[in-house]
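Enquirer: can't give you the sequence, but here's the structure:
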């Protein structure tokens, strides 16, 4: 599926630079795709990597370019509590251990035991829900790159009094590590449950935010990353990301 990106400006820039900054690919990959005639600006095929794109113009990666960039593997896991996202310390169990044929939902090969599949946006050991493991650098940039604006949605349960003041502070007004947090969407679902949507990912951010307003998180579950919904994927199970889901991630990476 072709992938498009509109250059936001504020001034003209080299095509390969814009492709890299947008998280579509690395600059080296951009140069190769452009040289192969797989990139266009406003419908015109471009073969010069130094070509500049003006603010408001749209570049498009052809379907062949998208296929060339999607050789990596991306896995969606419903991580249970008790497993760690990445490389474990002694005595800890990594989520990658779940990648067996017995736990697979749908088609696709089971990754090799020694496959490099780093987490794309971690979940703490005591949290559960949607976790992505990927060897696809383009997907990684789309989800956690410096220009990514993908939001992440959580369902949490808390202990403590959910006052109007606490909810207001959670939405906006807190600082972590000396920096003001971006505005969060906080919706009270019942007396002790909240829907939380974040556009950033500080270390243990939700738990620390709640502690600052006198609440303690007793359950934290991630249910969505950008356009990707965990939906009915059972706990402890995994599946491959589909080409359409990958394309949706790239399309939404800076949708705001």
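Expert: Nice, thanks for sending it over. Computed from a predicted model, the values in this text were never measured in an experiment.
Enquirer: could you use CA atoms for every contact and neighbour count after this?
Expert: OK.
Enquirer: quick one: which helix or strand includes residue 147?
Expert: For residue 147, there is no host helix or strand (DSSP states H and E).
Enquirer: residue 210 too?
Expert: Residue-wise, residue 210 maps onto helix 205-212 under DSSP H and E.
Enquirer: likewise residue 77?
Expert: Using DSSP H and E, the element containing residue 77 is strand 74-79.
Enquirer: the next helix or strand after that strand: how far from the chain's middle?
Expert: Going down the chain from strand 74-79, the next helix or strand is strand 83-84, by DSSP H and E. Centroid separation for strand 83-84 versus its chain: 18 Å, with CA atoms, centre = their mean, to the nearest Å.
Enquirer: what sits up against strand 83-84?
Expert: 92-95, 123-126 (CA atoms under 8 Å, 6 or more residues apart in numbering).
Enquirer: so which elements touch the strand holding residue 77?
Expert: Applying 3 or more CA pairs under 8 Å, 6 or more residues apart in numbering; DSSP states H and E, one finds that strand 74-79 contacts strand 128-134, strand 238-240.
Enquirer: which other helices and strands contact the shortest one?
Expert: Spelled out, that is strand 238-240. Using 3+ CA pairs under 8 Å, 6+ apart, strand 238-240 sits against strand 74-79.
Enquirer: ok, residues contacting the strand it packs on?
Expert: With contacts defined as CA under 8 Å, 6+ apart, strand 74-79 is touched by 95, 117, 128-136, 139, 230, 233-241.
Enquirer: buried subset of the residues you listed?
Expert: Buried subset of the contacts of strand 74-79 (neighbour count, 16 or more other CA atoms under 10 Å): 95, 117, 128-136, 139, 230, 233, 236-241.
Enquirer: if we can go back for a sec, would you mark the buried spots in the strand holding residue 77?
Expert: By 16+ other CA under 10 Å, the buried positions in strand 74-79 come out as 74-79.
Enquirer: do the same with stretch 216-227
Expert: 216-217, 219-227.
Enquirer: adding another structure so you can compare the two:
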């Protein structure tokens, strides 16, 4: 018998979701331990009966990682009752979930996994993992715009971290972020007087979206492809 582990961490190791997502499931009452509603201080092991949204947690699963080319119109919230939800597009077999999100109106690289530790490593702000986007807006851009975006913009009362911004064309720019505030790029561009008409994520860490990976398709990769420190 293994030593008891905090519930959110146990769910991550079991491939159910990330620790952050596990906390949300616990808060919403979707997790039970031995027949009672779970709480955040529960410590569990394989001897406990743990249910998530009515389904049993069977213990640690083989870790997998997929690159997925998300199209516009797919919502990264895992809602079984929403026809546009990513849950209907996940790989079959081992249960996976997205590492971070792309909003419904955005497209490009999304990572899918059941590895809670890897997810935590990629999304936690302390690790400063780069994410690169190519963004098209509804007006002409110049170097002044890039400098303003790169130095930091107030988004929802918070100054964004310095980032890398460069022009790709008169109406398109490249931005590399190390944080992921809600709809951050769209709000930054709006602050500067532009509306985003296309947002395409092309890289996470050192892994670039392959040209051969068509929209709505996914394939297995290894964590080594991310080249994390």
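Expert: Structure received. No experiment lies behind these values; they were computed from the predicted model shown.
Enquirer: quick check: TM-score for this pair?
Expert: The TM-score (TM-score structural alignment, normalised by the length of the second structure) is 0.68; 172 aligned residues with a CA RMSD of 2.4 Å.
Enquirer: quick revisit: now the strand holding residue 77 of the first structure: which residue numbers in the second structure?
Expert: Aligned by TM-score structural alignment, strand 74-79 of the first structure falls on residues 65-70 of the second structure.
Enquirer: go on, stretch 40-47 of the first structure?
Expert: Using TM-score structural alignment, stretch 40-47 of the first structure pairs with nothing in the second structure.
Enquirer: one step back: how much does the strand holding residue 77 of the first structure stray from the second structure?
Expert: Here the mean offset of strand 74-79 of the first structure against the second structure after fitting is 1.0 Å, by mean CA distance after the TM-score superposition for the first structure.
Enquirer: that strand: how far from the chain's middle?
Expert: Using CA atoms, centre = their mean, the offset of strand 74-79 of the first structure from its chain centre is 12 Å.
Enquirer: got the angle between that strand and strand 128-134?
Expert: Here strand 74-79 of the first structure points in a direction 160 degrees away from that of strand 128-134 (axes from the mean of the first three to the mean of the last three CA atoms, to 10 degrees).
Enquirer: give the helix, strand or coil label for residue 87 of the second structure.
Expert: Going by DSSP: H, G, I helix; E, B strand; the rest coil, the secondary structure assigned to residue 87 of the second structure is helix.
Enquirer: excluding covalently adjacent residues, which one is nearest to it?
Expert: Using CA to CA, 6 or more residues apart in numbering and skipping residues adjacent in sequence, the residue nearest residue 87 of the second structure is residue 78, 5.1 Å away.
Enquirer: which residue ends up closest to the midpoint of the second structure in space?
Expert: For the second structure, the residue nearest the mean C-alpha position is residue 100 (1.1 Å; CA atoms, centre = their mean).
Enquirer: mind listing what the aligned partner of it in the first structure touches?
Expert: Under the alignment (TM-score structural alignment), residue 100 of the second structure pairs with residue 121 of the first structure. Residues counted as contacts of residue 121 of the first structure (CA under 8 Å, 6+ apart) are 131-132, 143-144, 201.
Enquirer: and for residue 160 of the first structure?
Expert: Counting by CA under 8 Å, 6+ apart, residue 160 of the first structure makes contact with 192, 214-216.
Enquirer: that one -> the second structure?
Expert: Superposed on the second structure with TM-score structural alignment, residue 160 of the first structure falls opposite residue 139.
Enquirer: same deal with residue 175 of the first structure?
Expert: Match for residue 175 of the first structure (TM-score structural alignment): residue 154.
Enquirer: in the first structure, what range does the lengthiest strand in the second structure match?
Expert: Counting residues, the longest strand found in the second structure (DSSP state E) is strand 196-204. Mapped onto the first structure using TM-score structural alignment, strand 196-204 of the second structure covers residues 217-225.
Enquirer: for the matching stretch, give me the average deviation versus the second structure.
Expert: Following superposition, stretch 217-225 of the first structure is found to deviate from the second structure by 0.5 Å on average (mean CA distance after the TM-score superposition for the first structure).
Enquirer: may I ask which two of the contacts of residue 160 of the first structure are separated the most?
Expert: Using CA to CA, the contacts of residue 160 of the first structure span at most 13.0 Å, a distance reached by 192 and 214.
Enquirer: if I look at residue 63 of the second structure, how far off is residue 223 of the second structure?
Expert: Residue 63 of the second structure sits 10 Å away from residue 223 of the second structure, taking CA to CA, to the nearest Å as the criterion.
Enquirer: between those two, who's got more neighbours?
Expert: Neighbours were counted for residue 63 of the second structure and for residue 223 using other CA atoms under 10 Å; residue 63 has more, 17 against 12.
Enquirer: and the more buried one, that one's in a helix?
Expert: No: assigned with three-state DSSP, residue 63 of the second structure falls outside any helix and is coil.
Enquirer: does it really touch residue 112, like I thought?
Expert: No: here residue 63 of the second structure lies out of contact with residue 112, judged by CA atoms under 8 Å, at a distance of 10.8 Å.
Enquirer: joint contacts of the two?
Expert: Joint contacts of residue 63 of the second structure and residue 112 (CA under 8 Å, 6+ apart) do not exist.
Enquirer: and residue 136 of the second structure, helix, strand or coil?
Expert: State at residue 136 of the second structure, reduced to three classes by three-state DSSP: strand.
Enquirer: so it sits right up against residue 196, yeah?
Expert: Yes: counting by CA under 8 Å, residue 136 of the second structure does reach residue 196; the two are 5.9 Å apart.
Enquirer: what about the equivalent of residue 117 of the second structure over in the first structure, how many neighbours?
Expert: Aligned counterpart of residue 117 of the second structure in the first structure: residue 138 (TM-score structural alignment). Residue 138 of the first structure: 22 surrounding residues under other CA under 10 Å.
Enquirer: over to residue 175 of the second structure?
Expert: Residue 175 of the second structure has 20 nearby residues by other CA under 10 Å.
Enquirer: repeat for residue 211 of the second structure
Expert: Residue 211 of the second structure is flanked by 7 other residues according to other CA under 10 Å.
Enquirer: hang on, it is in a strand, isn't it?
Expert: No: counting by three-state DSSP, residue 211 of the second structure is not part of a strand but coil.
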